[in-house]
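Trainee: Quick one: sequence and predicted model below, then my questions.
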Amino acid sequence: MSVPRKFLPSISSLRALEALDRLGSASAAAEELALTQGAVSRQLQTLERQLGMELVQRDQKRLLLTAEAQDYATEIRQALNQIVQSTLRLQAAPLAGTLNLAILPAFGMRWLMPRLPEFSRLHPDVTINMATRLEPFNFSTEPFDAALHFGNAQWPGTQSLLLKHEQLLPVCAPQMLEGRAVSGPEDIMKFPLLHIQTRTSAWRDWFNRNGIVEGDGMSGTIYDQFATITQAALHGLGVALMPDYLVEQDMATGRLVALHPEPLESAGAYYLVWPERKSDAPGLLKFREWLAGQAQPEDPLPR
């Protein structure tokens, strides 16, 4: 990537700008950066010359940032923090294998997390850093080595490992059934339906597989995560179409009831996905070899 020099100011100048904005005075910025106030002022002058615009208002001995410079400093602060985090990851990697993993909140917490103590026991040298992502992203712009992904695993430039097929059940709170009979899928359509934001066609697909063609008029409330849609179902707000592993405990205690006798396998599945360029990363190699032993074998049901 070829970028004109004026768009890539020196780190020293940017640190001076950020520190002055955050601390409010040149003396405080100079103390934090282990510089003299004069050196801070010169760094800011260099930045002004490079950008070709005024960033600092000089009022006697005080340095005040312009409104535009304050906005610029806010954005620069995020970039500097990203550089720090990337440098820490780079320095830590040779000492102990590090895996930066994007997880789906529900699947990560309920399926992966209970299994991780075994991995930590077998591979104490590998540190797993996790952050949640609800939708696919670009590995080239996000600092992840791998991701837990739901779908069909067709993610350009990646490889994948099947972890688990998903079985779906329509569930609701017992109080919703008072005085109402459910003898088949068509009766479920009479209830308020709860939808998950990342799978807007899930209910329609489920009804279609049960021989019921539903038009575009299917209504209901939408939730962004399984954690919130589960709470909505528990409080009697409607019927949720849920992965069976997420509602097993609530069904066992009677807090939720199933409105269909058997779960149906959804079209997608859970995968570990990683970019091809990182296939040989030590931490990722250990993690996926271990995870392969935790993964569900290929579904024996006919497809």
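Mentor: The structure has been received and is ready for your questions.
Trainee: Every contact and neighbour count from this point should use C-alpha atoms.
Mentor: Fine.
Trainee: From Ala96, how far off is Ala73?
Mentor: To Ala96, Ala73 is 34 Å away according to CA to CA, to the nearest Å.
Trainee: The two: which is more packed in?
Mentor: Ala73 (22 against 15; other CA atoms under 10 Å).
Trainee: which residues touch the residue lying closest to the more buried one once chain neighbours are set aside?
Mentor: Sequence neighbours aside, Glu18 is the residue nearest to Ala73 in space, at 5.1 Å (criterion: CA to CA, 6 or more residues apart in numbering). By CA atoms under 8 Å, 6 or more residues apart in numbering, Glu18 lies in contact with Ala73, Thr74, Ile76, Arg77.
Trainee: Most neighbours among the residues you listed, please name it.
Mentor: For the contacts of Glu18, neighbours were counted by other CA under 10 Å; the highest total belongs to Ala73, with 22 neighbours.
Trainee: just checking, that one touches Leu17?
Mentor: Yes: taking CA atoms under 8 Å as the definition, Ala73 is a contact partner of Leu17 at 6.4 Å.
Trainee: list the helices and strands the top strand by length along the chain packs on?
Mentor: The residue-count maximum for a strand in the chain (DSSP state E) belongs to strand 158-172. Under the contact definition 3 or more CA pairs under 8 Å, 6 or more residues apart in numbering; DSSP states H and E, strand 158-172 sits against helix 226-234, strand 239-243, helix 244-252, strand 257-258, strand 264-275, helix 282-294.
Trainee: That one: what's the following helix or strand?
Mentor: Once the chain leaves strand 158-172, the next helix or strand it forms, by DSSP states H and E, is helix 185-188.
Trainee: neighbouring contacts of that following helix?
Mentor: Ala181, Val182, Phe207, Asn210, Ile212, Val239, Leu259, His260.
Trainee: Looking at those residues, spot the one nearest Leu90.
Mentor: Val239 (46.9 Å; CA to CA).
Trainee: quick revisit: the contacts of Glu18 in helices, which ones?
Mentor: Among the contacts of Glu18, the members falling in helices (DSSP state H) are Ala73, Thr74, Ile76, Arg77.
Trainee: now those residues as CSV including distance to Gly283?
Mentor: Shown next, in CSV, are the ones in helices among the contacts of Glu18 (distance: CA to CA, whole Å):
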residue, distance to Gly283
Ala73, 35
Thr74, 34
Ile76, 31
Arg77, 30
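Trainee: Kindly provide the distance from Ser10 to Leu55.
Mentor: For Ser10 relative to Leu55 (CA to CA), the value is 15 Å.
Trainee: Pasting the second one now:
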Amino acid sequence: MIPSRRLLPSISALSALEALDRLGSASAVAEEMALTQSAVSRQLQGLERQLGVELVKRDRKRLSLTQAGQDYVVQIRTALSQIATASLSLQVAPLGGTLNLAILPTFGMRWLMPRLPEFTRLHPDVTINMSTRLRPFSFASEPFDAAIHFGTPDWPGTEALLLRTEKVLPVCAPGLLPHGAPRNPADLLKLPLLHIQTRPTAWADWFAAMKVTTRAPLPGMMHDQFSTITQAALHGLGLALMPDYLVEQDLATGRLVAAHPDAVEARGAYYLVWPQTRSADETLRLFRHWLASQAQTEDGLPR
């Protein structure tokens, strides 16, 4: 049943309200929407009249949202995003459908991208759109059909496919270990440690695997991606705990050295995760069935 027209405001008015919350000024909203400020003001006034609720505070020439307006925007933002995504998909949708996929930047580049040509050969009519996300998110508020995620498959309301586990190795620039790797792993605590946001307990887990007692939290520089932490290690800023496949070339050329000879399996793994509500989607089904054939193979990651 379609709700009453009174409860279905115009998309333009809703977009103006959402933009005011996000951008903080009527002038910025006008610029984004290619309207005049007076037109934006009329949109907002018309929305308030239609709903019978004060959504905007007007302090001289400055506009801001009331608490009711802020609460309303939280609810409509997801709907606006879904409408925009559905409209874009309708305009560019190929015969085989579209899959909107969230990926981890490094794993996506090094593991997924080299494999995708096979999928596109098998399913040339399917379009895969990819954006990076470093942390878990709510599928209800993000326009994604699935995500490649590291950790545990514990997102509420989702299903998951294991892609592969990860082995990590402590590495650094040769200058940090002029006498070679120490025999006692505990000696590595004397070096500056480099941390990555998506693996906050990685070093503690590694030392625990080495039977080394540590005190939390372990100090050190924090990085958000493997690309930046690799550069920090190469420039001698500290010791990085890296997936072995990512540093193989740097180890072979001597730009980095291993501070311990053996790679250790990390806590967590890489998964394809999707909402249960989309399990029957044909495009997603094709992609995950193909991805299952690529998962946890015995050979190493593509170099």
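Mentor: Alright, I've got the coordinates. Predicted model only: the values in this text are computed from it and were never measured.
Trainee: related to what we said a few turns ago, burial-wise, tell me which of the helices and strands packed on strand 158-172 of the first structure comes out on top.
Mentor: With neighbours defined by mean count of other CA atoms under 10 Å, none of those is more surrounded on average than strand 239-243, at a mean of 26.
Trainee: ok, back up a step: which of Ser10 and Leu55 of the first structure has more neighbours?
Mentor: When Ser10 of the first structure and Leu55 are compared for neighbours, Leu55 comes out ahead with 22 against 14, by other CA under 10 Å.
Trainee: in terms of contact, does that one touch Thr66 like I think?
Mentor: Yes: at 5.5 Å, Leu55 of the first structure and Thr66 qualify as touching, with contact defined as CA under 8 Å.
Trainee: ranges for the helices of the stretch 51-200 of the first structure?
Mentor: Counting by DSSP state H, counting those that start in this stretch, residue ranges of the helices within the stretch 51-200 of the first structure are 67-92, 105-107, 116-122, 185-188.
Trainee: so which of these is the most packed in?
Mentor: Highest mean neighbour count of these: helix 105-107, a mean of 17 (counted as mean count of other CA under 10 Å).
Trainee: what about it, how far off from the second structure?
Mentor: Helix 105-107 of the first structure differs from its equivalent in the second structure by a mean of 1.2 Å after superposition (mean CA distance after the TM-score superposition for the first structure).
Trainee: helices or strands next to that helix in the packing?
Mentor: The helices and strands touching helix 105-107 of the first structure, judged by 3+ CA pairs under 8 Å, 6+ apart, number zero.
Trainee: which residues in the second structure does it match up with?
Mentor: Using TM-score structural alignment, the residues of the second structure aligned to helix 105-107 of the first structure are 105-107.
Trainee: From the chain's centre, how far out is that stretch? Work that out for me.
Mentor: Here stretch 105-107 of the second structure shows a centroid-to-chain-centroid distance of 10 Å under the convention CA atoms, centre = their mean, to the nearest Å.
Trainee: residues in contact with that stretch?
Mentor: Defining contact as CA under 8 Å, 6+ apart, one finds that stretch 105-107 of the second structure is touched by Thr132, Arg133, Leu134, Gln225, Phe226, Ser227.
Trainee: Report the contact partners of the last one.
Mentor: Translated: Ser227 of the second structure. Thr106.
Trainee: How about the first one?
Mentor: Going by CA under 8 Å, 6+ apart, Thr132 of the second structure touches Ala102, Ile103, Leu104, Pro105.
Trainee: Provide a list of residues in contact with the closest residue to it other than its chain neighbours.
Mentor: Leaving aside its sequence neighbours, Thr132 of the second structure sits nearest to Ile103 (CA to CA, 6+ apart; 4.8 Å). Contact analysis of Ile103 of the second structure by CA under 8 Å, 6+ apart lists Met130, Ser131, Thr132, Arg133, Leu134, Ala147, Ile148, His149.
Trainee: from these, which ones fall inside strands?
Mentor: Under the assignment DSSP E, those contribute Met130, Ser131, Thr132, Ala147, Ile148, His149 to strands.
Trainee: Give the equivalent position in the first structure for the last one.
Mentor: If you follow His149 of the second structure across to the first structure using TM-score structural alignment, you land on His149.
Trainee: isn't that match right up against Trp274?
Mentor: No: when contacts are counted by CA under 8 Å, His149 of the first structure is not listed as touching Trp274 (9.9 Å).
Trainee: that older thread, with distance to Asp21 of the second structure added, can I get the ones in strands among the contacts of Ile103 of the second structure in TSV?
Mentor: Supplementary listing: those in TSV, determined by distance: CA to CA, whole Å:
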residue	distance to Asp21 of the second structure
Met130	27
Ser131	24
Thr132	25
Ala147	28
Ile148	31
His149	30
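Trainee: pretty sure Pro169 of the first structure is touching Val257, no?
Mentor: Just so we're on the same page, residue 169 of the first structure is Leu rather than Pro. No: counting by CA under 8 Å, Leu169 of the first structure stays clear of Val257, with 9.6 Å between them.
Trainee: follow-up on the earlier one: max pairwise distance over the contacts of stretch 105-107 of the second structure: which two?
Mentor: With distance counted by CA to CA, no two of the contacts of stretch 105-107 of the second structure lie farther apart than Arg133 and Ser227, which are 14.7 Å apart.
Trainee: what's Thr166 of the first structure in contact with, if anything?
Mentor: For residue 166 of the first structure the amino acid is Glu, not Thr. Counted by CA under 8 Å, 6+ apart, Glu166 of the first structure has contacts Pro243, Asp244, Glu265, Ser266, Gly268, Ala269, Tyr270.
Trainee: and the fifth one, what does it touch?
Mentor: With contact set as CA under 8 Å, 6+ apart, Gly268 of the first structure has these partners: Phe150, Gly151, Asn152, His165, Glu166.
Trainee: Buried subset of these, written for PyMOL?
Mentor: With 16 or more other CA atoms under 10 Å as the burial test, the buried ones among the contacts of Gly268 of the first structure are selected in PyMOL as follows:
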select buried, resi 150+151+165+166
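Trainee: Can you tell me which of the contacts of Gly268 of the first structure carry over to the second structure?
Mentor: Mapped onto the second structure and checked by both residues aligned by TM-score structural alignment, their matches' CA atoms under 8 Å, the contacts of Gly268 of the first structure keep the contacts Phe150, Gly151, Asn152, His165, Glu166.
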